[in-house]
Structure formats: C-alpha cells, structure tokens
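Participant: Okay, here's the prediction I keep looking at, along with the sequence it came from:
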Amino acid sequence: MLIGVPKEIKPQEFRVGLTPTGIRELRHHGHEVLVESRAGEGVGLTDEAYRNAGAEIVDTPDEIFRRAEMIVKVKEPQAVERRMLRDGQVLFTYLHLAPDPDQTRDLLASGAICIAYETVTGARGGLPLLAPMSQVAGRMSIQAGAHCLEKRQGGMGLLLGGVPGVAPAKVVIIGGGMVGQHAAVMAAGAGADVAILEKNAETMQAIDNRFGARVKTLYSSRGSIEDEVTQADLVVGAVLVPGAAAPKLITRDLVSQMKPGSVIVDVAIDQGGCAETSHPTTHADPTFEVDGVVHYCVANMPGGVARTSTFALTNATLPFVVALADKGARRAMEEDPHLRNGLNVYRGSITCQAVAEALHYDYVEPLQALAA
C-alpha cells in the first residue's frame, strides 16, 4: 500500500502522523510511504531522517492526497484537505465529528473511508489511541490552569500548592477517566486541594485506591457540580462520551456564580466542551473571559508538547496502520472489531452511532457498510 503523511496545517499543530521508526516498520512490511517535506520539523524530525528510513519526500500536500491510498494524520482534516480526499481513500486520524457538522458533511461527500483514532477500542477495554493524548492533556490541564491562575493572565493570583500558612488552590476535576486521573496526578503532586466528580462507582474506588486521601471523590450530580464548581479556583472539564458531543455540565448561569479570577480548562473542547460558555481556542490565543472566569479551551492541547505527544501517539497507532496497510482497510476492519469501532464514515454513510445521533444522520452498522 502507498501511505501518505501530510504536514499538519491546523494552527499551532506541530505533531506528525508517523515517525521514521514507523516508516521503517512499514517498509519492512513491503509498503511505500510519502512524507510531505518538513512534516516532522516541529518535533525535530528532519526530511533526511525520513528519507533514510525509506520514505519518499514530496513537496506538496496535493501530491500526498493525489497519490496515497491511505492518509495518516494527527488532527482532523481542514477544509482545504477535505477537498483533496477522494472516493475509496482511507483516512486515519482524529476526527471528533459530533460537534463538527461541516467536517462530517465534507467527509460524507468525499466518499472516503474515515477511521477515527478516538473511537478505536482496545481488547481489554478503553480507547487505546485516545489514551496517550488524554494522558498528556490531563497533565497539561493543570500546567495550563496554574498559569492562568496567575494575576497577569487574568486569574485571581493563586499559587496552586500554596505555601506554609497559606491554603492551596481548590481544583475540581469533572470526570475520573484517563484525563481526570492524570490531571489529579499533577494537581495533587503540586499540593493542591483536589476533588474528582465521577459517576462510576468502580472508577471512584480505583481513584481512591490510587490516591488515597490526597484526592477526594464525589458522586457527580447536578447538585455536587454546582457546589464544587462555585467553590473551585480551577475547574478541569474531563468528561468523555466516546464519539458523542460532550454533555454541557457547566451551565452559563453556573459560570456567573464562580469566583472572579477562577479558571476553567475545558479538555472536552474537542467534543464541543462541557461548559456552555466554552468555544475552541488555539495555542496562539488560548484564553478568553466570561463573567470574570478565565476559559482555556485549546482544541489540540497535546500539540503544545508536540514531541512527547507525537512519540506517545505513534507508538499506539502504528500497529493499526500496519494492519490497515497489510490487509487493506476492509479486511482489517472485518477481522478486528476494535479497529472497526473506529470507522466513522464509510463511502457516504455514517457508521458511528454517536455521531449519527448527534448530527441527525441515518446510522449504518459498520459490518453492513463494509459488506456493501
């Protein structure tokens, strides 16, 4: 198979879909790889390194999309990239379609086979291609939130861990999954007063076993969210419904009741955000204020630590890339139900139920679509 790796064009996105190590592995399996010139420069990977690994370096994304049978990216294709997709071409990347009707419409029109990292499942449960970026984003959320709490950034002027004689900041994390637990690692490590709101009893038990008294767990309800958010100095939105739009758990009215200078880091912004006041921002202009509350809503947070994120992501995605290349997309997904769960769009049909429900499309079961 001929695989293409374009340079990411989303603002402030420096990650890359494959590393030279991945190129070597694909070449070992008999595949050819096109890499756009300078695609890896943002993470210190030179064209020479890719060339030495066996890739063909090309100058333009047009050539990548025109020639490649499968496109491997990091972020969702931008409008100019979507126009270059063609019927039957495989696209393997993050998509986050539920809050993005324009992208969904374009992918349907392209006739491409679109597999989303974020809905591929694991044999032992979980979302293995989302997990590494959730780990990074969770840890970054506290780093970003601590920065936003500084007075110069619009915050109330709090040091996250306090100092002897001065209380630490109160950090409230909504959602106890991968993002929430990694946020808790950083917040508790900094000495903050940390609480996680979660609904799943087993998850709360696991958090308690992991952190003990350093992190409090509370059952997530409308009342507990209101109580905790209004007392918080930093709120981290870490909720996830795989493939679906994030639930709006922080209402606009609740934001108006928060402390002036408090901070919301909405990690769920890729799926639309869990605060009604959130909208996507970029690393170049990451924050805005609503009712005196600083909002940090960068939609590609792990791109801020692009080198760490690239290697963590590609370690997870490479086995799936190899399977798709070795077997072809159809056979690979027919044989692997976990990879098949990543299929969001197949030649004009929506094959992810959560996306279909969020955007009011007819849903086609993936095996049915593949058989057709």
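Facilitator: Yes, it's here.
Participant: switch to C-alpha atoms for all contacts and neighbour counts from now on
Facilitator: Noted.
Participant: hey, where'd the helices end up in the stretch 201-350 of the chain?
Facilitator: Here the stretch 201-350 of the chain has its helices, by DSSP state H, counting those that start in this stretch, at 201-211, 222-231, 252-256, 306-327, 329-335, 337-340.
Participant: Now render those helices as a markdown table, adding distance to Thr121.
Facilitator: Shown next, in a markdown table, are the helices of the stretch 201-350 of the chain (distance: least, Cα to Cα, whole Å):
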| stretch | distance to Thr121 |
| --- | --- |
| helix 201-211 | 18 |
| helix 222-231 | 29 |
| helix 252-256 | 33 |
| helix 306-327 | 11 |
| helix 329-335 | 12 |
| helix 337-340 | 5 |
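Participant: Comparison target below:
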Amino acid sequence: MLIGVPKEIKNHEYRIGLTPAGARELINHGHRVMVQRDGGKLIGLTDEAYRKVGAEIVETPAEIFERAEMIIKVKEPQPEECRMLREGQLLFTYLHLAPDPEQTRLLVESGCTAVAYETVTDGNGGLPLLAPMSEVAGRMSIQAGAHALERAQGGAGILLGGVPGVPPAEVVVLGGGVVGLNAARMAMGLEANVSILDRSLPRLKYIDELYGDRMNTVYSTTEAIDALLPRAALVVGAVLLPGTAAPKLIRREQLGLMQPGSVIADVAIDQGGCFETSRPTTHQDPTFEVDGVVHYCVANMPGAVARTSTFALTNATLPFAVALADKGARRALLDDEHLREGLNVHAGKITYRAVAEGLGYEYVPAVTALGG
C-alpha cells in the first residue's frame, strides 16, 4: 500500500502523523511511504531522517492526496484537504466530527473511508489512540492555566502553589478520566489544592485510593460545582463522551460565581467544549475573557509540545496503521471490532451512531456499510 503523510496545516500545528521509526516499520512490512517536504522539520524530524528509512519526500500535499491509498494525519482535515480526498481513499486521523458539520459533509461527499483515532476502542473499554494526547492535554491544561493566571495574561495574578505564608490556589477538575487525572496530578505536583469531580463512584474510589487526602474527590452535581466555583482560581473541563458533543457543565450565569481573573481551561473544546461560553482558540491567540473569567480553549493543545506528542501518538497508532495497510481497510476493519469502532465515514455513509444522531444523518452500522 502507498501511504502518504502530509504536513499539518492547522494553525500552529507542528505534529506529524508518522515518525521516521513508524515509516520504517511500515516499509519493513512491504509498503511505500511518502512524506511531504519539511513535514516534521520544526520538531527535529528531518527529511533526511525519513529518506534514511526509505520514505519518499514529495513537495506538495496535492501529490500526496492524489497518489496515496492511505493518508495518515494528526488533526482533522481542513476544508481544502477534504476536497482533495477521493472515493475509496483511506483517511486515518483525529476527526472530532460531532461539533463539525462542514467537515462531516465534505467527508461524506468525498466517498472516502475515514477512521477516527478518538473512537477506536480497546478490550478494557478505553480509547487507546485518544489516551496519549489526553495525557498530554491534561498535563498541559495546568501549565497553560497557570500561565493564564498571571496578571500580565489577564489573570488574577495567582501562583498555583502559593508560597510560605500565602495559601495555594484552588484547582477544580471536571472529569476523572485520562485528561482529568493527568490535570489533577500536575496541579497537585505544583502544590495547589485540587478537587476532582466525576459521576462514576468506582472512578472516584480509584482516585481516592491512589491519592487519599492529597486530592479531594467530589461526586459531580450542579450544586457541587456551584459550591466549588467561588473558591476556584482554575477550572479544567475534562469531560468526554466518545464521538459525541461534550455536555455543557457550566452555564454562563455560573461564571458570576467565580472571582474576577480566574481561569477556565476547556480541554473538551475539540468536542464542542463543556463550558457554555467556550469557543475554539489557537496557540496564536489562546485566551479570551467572558464576564471577567479568562477562557483558554485551544483546540490542538498537544501541538504546542509537538515532538513529545508526535512520538506518543505514533507509538499508539502504529499497530493499527500496520493492520490497515497489511490487510486493507475493509478486511482490517471487519477483523477487529475495536478498530471498527473508529470507522466514522465510509463511502458516503455515517457509520458512527453518535455522529449520525448529533448531525442528523442516517446511521449505517459499520459492518453493514462494509458489506461484512
């Protein structure tokens, strides 16, 4: 199979879909890999490194989309990329379709087969291709939130960990999954006071057993959130419902409970965000203010630490990419129920229920669409 890796074009996105080691693995399996010139240059993955393992370097994304049988990316295809996709072509990347009707329409119209990293599952009910970026984004949310709390950035001028004689800040994390737990761990490491909220009692018990009284576990209700907001310097939105839009956990009127200059970091912004006042921002212009509260809503947070993120992502995606290339998309998807959960669009049909229901498309089960 001929596999193409284009350079990412989203604002301040420096990740690349495949490392040289990943390219070498696919080439060792008898496939061909072509990478767009300078696709990984800014994170130290040079064209020479790709050439050394046998990959072809091409000049333009148009050539990649025209020739490749499978496209491996990081972020969702931008409109101009969607328009280059063709019938029968395989796209393997993050999609986050639920809050993005335009991308969904363009993928349907293209006739391509689109497999989304974020909905591939594993035997434990986890999301193995979302997990590494969730770990990065969770940790970054505290780093970014701490920066946004600085007075020069519009924040209240609060140091998360305080200093002797000055109490630490209160950090509230909404969601106890991979993002939330990584955020809470980082905040705890900076010596902030941390509360983590979730609606799964087994998850709260697990977190409590790990950290005891170093982290406050709270069953998530509107009342519990209202009680914590007046004290919170930083609130992290870390709630995920696979494949569908994130629930709005904090409404605009609740911002009035927060102190001026406090910060919210919405890690769920890829799925529409879990704050009513959230809207996507970029690394170039990462924050905005609503009712005195600073909002950090960068939609590709891991892109800021692109080298770490690229290696972590390839580690997770490579076995699935190899399976898709070795067997072909149809056979690989029919053979592996967990990979099949990643199929969102195939030959003009929506094959992921939450996307179909959320955007008003007819839902066609993946096995039916594949003719299995």
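Facilitator: Received it, and whenever you're ready, just let me know what you need. Since the structure is predicted, the reported quantities are computational estimates derived from the model, not experimental observations.
Participant: Mean neighbour count added to the helices of the stretch 201-350 of structure 1, as a markdown table?
Facilitator: A markdown table is the format used below for these (neighbours: other Cα atoms under 10 Å):
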| stretch | mean neighbour count |
| --- | --- |
| helix 201-211 | 14 |
| helix 222-231 | 16 |
| helix 252-256 | 16 |
| helix 306-327 | 19 |
| helix 329-335 | 17 |
| helix 337-340 | 20 |
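Participant: Tell me which of these lies nearest to Arg24 of structure 1.
Facilitator: Closest approach to Arg24 of structure 1 among the helices of the stretch 201-350 of structure 1 is made by helix 306-327 (11.1 Å; Cα to Cα).
Participant: distance from the closest one to structure 2 after superposition?
Facilitator: When structure 2 is superposed, helix 306-327 of structure 1 averages 0.3 Å from its matched positions, counting by mean Cα distance after the TM-score superposition for structure 1.
Participant: now that helix, how far from the chain's geometric center?
Facilitator: 15 Å (Cα atoms, centre = their mean, to the nearest Å).
Participant: likewise stretch 113-129 of structure 2?
Facilitator: For stretch 113-129 of structure 2, the distance to the chain centre is 12 Å (Cα atoms, centre = their mean).
Participant: Also stretch 363-372 of structure 2?
Facilitator: Distance, stretch centre to chain centre, for stretch 363-372 of structure 2: 26 Å (Cα atoms, centre = their mean).
Participant: What lies in contact with that stretch?
Facilitator: Applying Cα atoms under 8 Å, 6 or more residues apart in numbering, the external contacts of stretch 363-372 of structure 2 come out as 330, 334, 340-341, 343, 346-347, 349-353, 356-357.
Participant: run the last query once more with 10 Å
Facilitator: Contacts to stretch 363-372 of structure 2, defined as Cα atoms under 10 Å, 6 or more residues apart in numbering, come from residues 113, 329-331, 333-335, 337, 340-357.
Participant: Please apply the same query to stretch 282-290 of structure 2.
Facilitator: Identification of contacts with stretch 282-290 of structure 2 by Cα under 10 Å, 6+ apart yields 10-13, 144, 148, 153-155, 252, 255-256, 260-265, 277-281, 294-301, 303-304.
Participant: cutoff 7 Å now
Facilitator: Here stretch 282-290 of structure 2 makes contact (Cα atoms under 7 Å, 6 or more residues apart in numbering) with 11-12, 281, 294-299.
Participant: residues near Leu343 of structure 1, how many?
Facilitator: Using other Cα atoms under 10 Å, Leu343 of structure 1 is surrounded by 27 other residues.
Participant: Same check on Pro11 of structure 1?
Facilitator: By other Cα under 10 Å, the residues close to Pro11 of structure 1 number 12.
Participant: Surely it is within a helix?
Facilitator: No. Per DSSP: H, G, I helix; E, B strand; the rest coil, Pro11 of structure 1 lies outside any helix segment and is coil.
Participant: ok, and the closest non-adjacent residue to it?
Facilitator: Thr282 (6.9 Å; Cα to Cα, 6 or more residues apart in numbering).
Participant: Please tell me how far the one you found sits from Met301 of structure 1.
Facilitator: Between Thr282 of structure 1 and Met301 of structure 1 the computed distance is 8 Å (Cα to Cα, to the nearest Å).
Participant: of the two, who's got more company?
Facilitator: Met301 (28 against 19).
Participant: shouldn't that one be in contact with Gly138?
Facilitator: No. Applying Cα atoms under 7 Å as the test, Met301 of structure 1 and Gly138 come out as separate, 9.3 Å apart.
Participant: quick one on the thing from earlier: between the helices of the stretch 201-350 of structure 1, which gets nearest to Leu18 of structure 1?
Facilitator: Short answer: helix 306-327, nearest of the helices of the stretch 201-350 of structure 1 by Cα to Cα, at 6.1 Å.
Participant: Packing partners of that closest one?
Facilitator: Secondary-structure packing of helix 306-327 of structure 1 (3 or more Cα pairs under 7 Å, 6 or more residues apart in numbering; DSSP states H and E): helix 131-148.
Participant: next structured bit after the helix it packs on?
Facilitator: Going down the chain from helix 131-148 of structure 1, the next helix or strand is strand 170-174, by DSSP states H and E.
Participant: how far apart are that next one and its match in structure 2?
Facilitator: Mean deviation for strand 170-174 of structure 1: 0.2 Å (mean Cα distance after the TM-score superposition for structure 1).
Participant: Okay, buried residues for whatever helix or strand comes next after that strand please.
Facilitator: For strand 170-174 of structure 1, the following helix or strand on the C-terminal side (DSSP H and E) is helix 178-189. Going by neighbour count (16 or more other Cα atoms under 10 Å), the buried part of helix 178-189 of structure 1 is 178-188.
Participant: Which stretches in the stretch 1-150 of structure 1 count as helices?
Facilitator: Using DSSP H, counting those that start in this stretch, the helices of the stretch 1-150 of structure 1 run over 20-28, 47-53, 61-67, 79-82, 101-110, 131-148.
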